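Asker: please find the sequence and the predicted model below.
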Amino acid sequence: MPAFTLSSLLESRATRVIGLALAYWLTVVLAIELVTPVEKIALFWPPNAIVAAVLMFTPRRDWPMYLAAMAVGYFAGRLPGGQLPVVVYVVFCIANIVEVLMVAEVVKRFAGGAIVHDALPRVLPVMMLALIPATLVSATMAASIVTAKVAGASFWMAWIGWLTGDLSGMLLVLPVLLAWVAPGAPPIIAYSRNHMIERTVIGVLLAAVGLAIPTALGDQQQISLVFPYLVFPILIWTAMRTGIRSTTLITLVVGLYAVFLTFLGQGPYAFKGLSAFGQVVVMKGGLITITVTTIFLSVL
């Protein structure tokens, strides 16, 4: 009889399935809480990125058990306190599953070979292109059930909200998971002193910008106008100089900061004349644009 060890426990399928269910449940709860302060509009949806990454790194024969764990995590996070009919959440769950399946299958089929660190320059563009049809399909499924089961619901508002939320969540989180989990990357301790100094300077500049924006600019319109111009040069520098790992991480930090500002009701992208829903959609559209541009630059 084989000896029971912590290593064998962590490597077991059961542990990975339970871990995925817990991770998905936790991010679902977090996404539900990250809403605008008054209108309670969801800001972005990162849970699907975790499942998509797991599917990309595992054989297809294991996918059903991970998708089952995803469903368990979803219902555990959504049903308690849910205000919509149960059938709506069932279709939402199916839409999420279809989305991650489409992304994982396209990447596995067309990225060419195993997902290792050196392959990321060809994997990440394929992944970002795969997100387009995957989120279009899932958004259409979700908006259709909402329109059918919720009185007064707008198909296009539900469709745009789901599409931009899933796209921004996937684009911010999935590249980070791929870049930091894919085997073959050099360890951090292998970076030279100059590389570490450069990354430190980038981090300090981002922190300074993050503190200056809400502190020095009291007017919401000023924050919305200045934010992209202060952030873009730092992101371009990161993409051109520091590699995929640092680029995806910095992009995630910037995205989470923008989401946090919106959560506090301070923008960015909160232009006058826009409804609360419009401001959130513009914010997510801005994050999508920043993320796609930065990651494409990093893989050139």
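Answerer: Okay, I see it. Residues are numbered from 1 along each chain as shown.

Asker: only C-alpha atoms from now on, for both contacts and neighbour counts.
Answerer: Will do.

Asker: helices or strands up against the helix or strand hosting residue 14?
Answerer: For residue 14, the host element (DSSP states H and E) is helix 13-33. Counting contacts by 3 or more Cα pairs under 8 Å, 6 or more residues apart in numbering; DSSP states H and E, helix 13-33 packs against helix 47-56, helix 63-78.

Asker: count of neighbours near residue 277?
Answerer: Residue 277: 18 surrounding residues under other Cα atoms under 10 Å.

Asker: so what's it closest to, chain neighbours aside?
Answerer: Using Cα to Cα, 6 or more residues apart in numbering and skipping the chain neighbours, the partner closest in space to residue 277 is residue 41 (6.9 Å).

Asker: quick check: that neighbour vs residue 138, distance?
Answerer: Computed as Cα to Cα, to the nearest Å, the residue 41 to residue 138 distance reads 19 Å.

Asker: neighbour count winner among those two?
Answerer: Taking residue 41 and residue 138 together and counting by other Cα under 10 Å, residue 138 has the greater number of neighbours (26 against 18).

Asker: check contacts around that one.
Answerer: By Cα atoms under 8 Å, 6 or more residues apart in numbering, residue 138 lies in contact with 95-96, 98-99, 163.

Asker: try residue 168
Answerer: Residue 168 sits next to 44-46, 284-285, 287-288 when contact means Cα under 8 Å, 6+ apart.

Asker: related to what we said a few turns ago, list the contacts for the residue nearest to residue 277?
Answerer: Counting by Cα under 8 Å, 6+ apart, residue 41 has contacts 35, 276-277, 280.

Asker: another one to put next to it:
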Amino acid sequence: MRCVIRSKESSSEKAIRAVSAALPVLAVAAVYYLAGGLGLIRGVYVQGAVVTPLWPPTGIALAALIYLGLRAWPGIALGSLCVIATLSDSVSLPTVVVVAGNTLAPVCSYLILRKAGFRRELDRLRDGVGLVFLGALGGMVISATVGTSMLVVDDNLPLSGFWPVWTAWWSGDAMGVLVVTPLLLVLRKVRMPRATDPWIEAIALAVASVAVSLLATRTSLAMIYLVFPLIIWAALRFQLAGSAPCALLVSVLAVVAGTQGVGPFEGHTSLHVMVNLAVFNGSVALTALLLAAVVTEQSDIRRRIQRACEELADVVDRLAPGRASGSWPPRPEDELDGL
């Protein structure tokens, strides 16, 4: 009887572990699929192929790998398969190859970043540079090359259209990483708001971001680069927590304006719109990510120096009472005594 009970308990534990392991994978697949549906809303045709100026699933895939590790790859593959299935009538060998490319690209980006010592806090300049050049611009070459090649092999794209479609595919995947991944990485730092938080400045930044972004992306005047002072403001005052949402807002509004052919994108071909959006969104993401990383790194260095000085002052005070009053930097109680 004891053996039977033990076997039942063991089976239940195995089932629970299996469900616990499957839930994150299914969650990644569901979020990937939903993000793919949103991305396809603003898809454009380049040489007869559907491409997107901003492909959020790549950013979600890389963030999932950074959080969960390699166990997230089945969810990425399943989500990619579901997205592609909505575009084609049947699942063929080229479809499977494209799914493999869409899965391999973020996996390779994750492995390269891990090898380079990437930290998901994005609190160092080297982390920002790594995410840009290794995670986005480098890793997404795989998905663009595999996907475009399969379009040519499957006779859905003439060979002359390879490079225009490849460029559009690569830029859309790279922008997904640059814009979406930092936002998902900063979500782990979300906390309950405090009364001491700079509410007025945050609200002013949010209102200004929406107003200026709408104006810059909807007017035919050359005012698109008015958004950069906002990005700098957000990065200097709120680091990545401010610059990442601001960059996402600007990029989404620019993509909407570009696919509608309004504002500074009016009268351009689809390929020109894709190139302009790639350059603009890339510049926005680079400014937001790298400047926020620099500010965060400098703030951390300053805090460590201040903490070390305070610890040194305490040591001096214990060894020679009264001598620490001349230490640098002066402690708050010393400044009050001087007043």
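Answerer: Received, thanks. These figures come from a predicted structure and were not determined experimentally.

Asker: got a TM-score for the pair?
Answerer: With the length set by TM-score structural alignment, normalised by the length of structure 1, the two chains reach a TM-score of 0.81; 276 aligned residues with a Cα RMSD of 2.9 Å.

Asker: picking up where we left off before, what's the helix holding residue 14 of structure 1 aligned against in structure 2?
Answerer: Using TM-score structural alignment, helix 13-33 of structure 1 lines up with residues 21-41 of structure 2.

Asker: quick one: that stretch to structure 1 mean distance?
Answerer: Here stretch 21-41 of structure 2, set against structure 1 after superposition, deviates by a mean of 1.4 Å using mean Cα distance after the TM-score superposition for structure 1.

Asker: mind listing what's buried in that stretch?
Answerer: Neighbour-count burial for stretch 21-41 of structure 2 flags 24-37, 39-40 (criterion: 16 or more other Cα atoms under 10 Å).

Asker: what does stretch 81-97 of structure 1 give?
Answerer: For stretch 81-97 of structure 1, burial by neighbour count (16+ other Cα under 10 Å) applies to 88-97.

Asker: what's the answer for stretch 230-246 of structure 1, then?
Answerer: Applying 16+ other Cα under 10 Å to stretch 230-246 of structure 1 flags 231, 234-236, 238-242, 244-246 as buried.

Asker: which single one of those is nearest to residue 177 of structure 1?
Answerer: Lowest distance from residue 177 of structure 1 to those (Cα to Cα) belongs to residue 245, with 9.4 Å.

Asker: what is the equivalent residue in structure 2 for the closest one?
Answerer: So, by TM-score structural alignment, residue 245 of structure 1 is matched to residue 241.

Asker: just among the contacts of residue 168 of structure 1, which is most surrounded?
Answerer: Neighbour counts for the contacts of residue 168 of structure 1 (other Cα under 10 Å) peak at residue 44, which has 29 neighbours.

Asker: name the helix or strand for it, please.
Answerer: Of the helices and strands defined by DSSP H and E, none includes residue 44 of structure 1.

Asker: surely it is in contact with residue 31?
Answerer: Yes. Using Cα atoms under 8 Å, residue 44 of structure 1 is in contact with residue 31, at 6.6 Å.

Asker: please tell me how far residue 289 of structure 1 sits from residue 200 of structure 1.
Answerer: From residue 289 of structure 1 to residue 200 of structure 1 the distance is 25 Å (Cα to Cα).

Asker: please disregard the earlier target; I meant residue 266 of structure 1.
Answerer: Residue 266 of structure 1 is 27 Å from residue 200 of structure 1, by Cα to Cα.

Asker: likewise residue 295 of structure 1?
Answerer: 20 Å.

Asker: quick revisit: secondary structure and distance to residue 134 of structure 1 for the buried residues of stretch 81-97 of structure 1 - can I get that in CSV?
Answerer: Converted to CSV, those look like this (DSSP: H, G, I helix; E, B strand; the rest coil; distance: Cα to Cα, whole Å):
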residue, secondary structure, distance to residue 134 of structure 1
88, helix, 19
89, helix, 18
90, helix, 18
91, helix, 15
92, helix, 14
93, helix, 14
94, helix, 12
95, helix, 9
96, helix, 9
97, helix, 10
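
Asker: from those, which is closest to residue 56 of structure 1?
Answerer: Within the set of the buried residues of stretch 81-97 of structure 1, residue 97 lies nearest residue 56 of structure 1; the separation is 13.8 Å, counting by Cα to Cα.

Asker: please name the nearest non-neighbouring residue to that closest one.
Answerer: Nearest one to residue 97 of structure 1, counting by Cα to Cα, 6+ apart, is residue 67 at 6.9 Å.

Asker: name the nearest residue to the match of residue 245 of structure 1, sequence neighbours excluded.
Answerer: residue 186 (6.1 Å).

Asker: I'd guessed that neighbour sits against residue 238; true?
Answerer: No. Contact criterion Cα under 8 Å: residue 186 of structure 2 and residue 238 do not qualify, at 11.6 Å.

Asker: around the counterpart of residue 166 of structure 2 in structure 1, how many other residues sit close by?
Answerer: In structure 1, the residue matched to residue 166 of structure 2 (TM-score structural alignment) is residue 159. Using other Cα under 10 Å, residue 159 of structure 1 has 23 neighbouring residues.

Asker: quick one on the thing from earlier: mind putting the contacts of residue 168 of structure 1 into JSON lines with distance to residue 211 of structure 1?
Answerer: Output for the contacts of residue 168 of structure 1, formatted as JSON lines (distance: Cα to Cα, whole Å):
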{"residue": "44", "distance to residue 211 of structure 1": "23"}
{"residue": "45", "distance to residue 211 of structure 1": "25"}
{"residue": "46", "distance to residue 211 of structure 1": "25"}
{"residue": "284", "distance to residue 211 of structure 1": "21"}
{"residue": "285", "distance to residue 211 of structure 1": "23"}
{"residue": "287", "distance to residue 211 of structure 1": "19"}
{"residue": "288", "distance to residue 211 of structure 1": "23"}
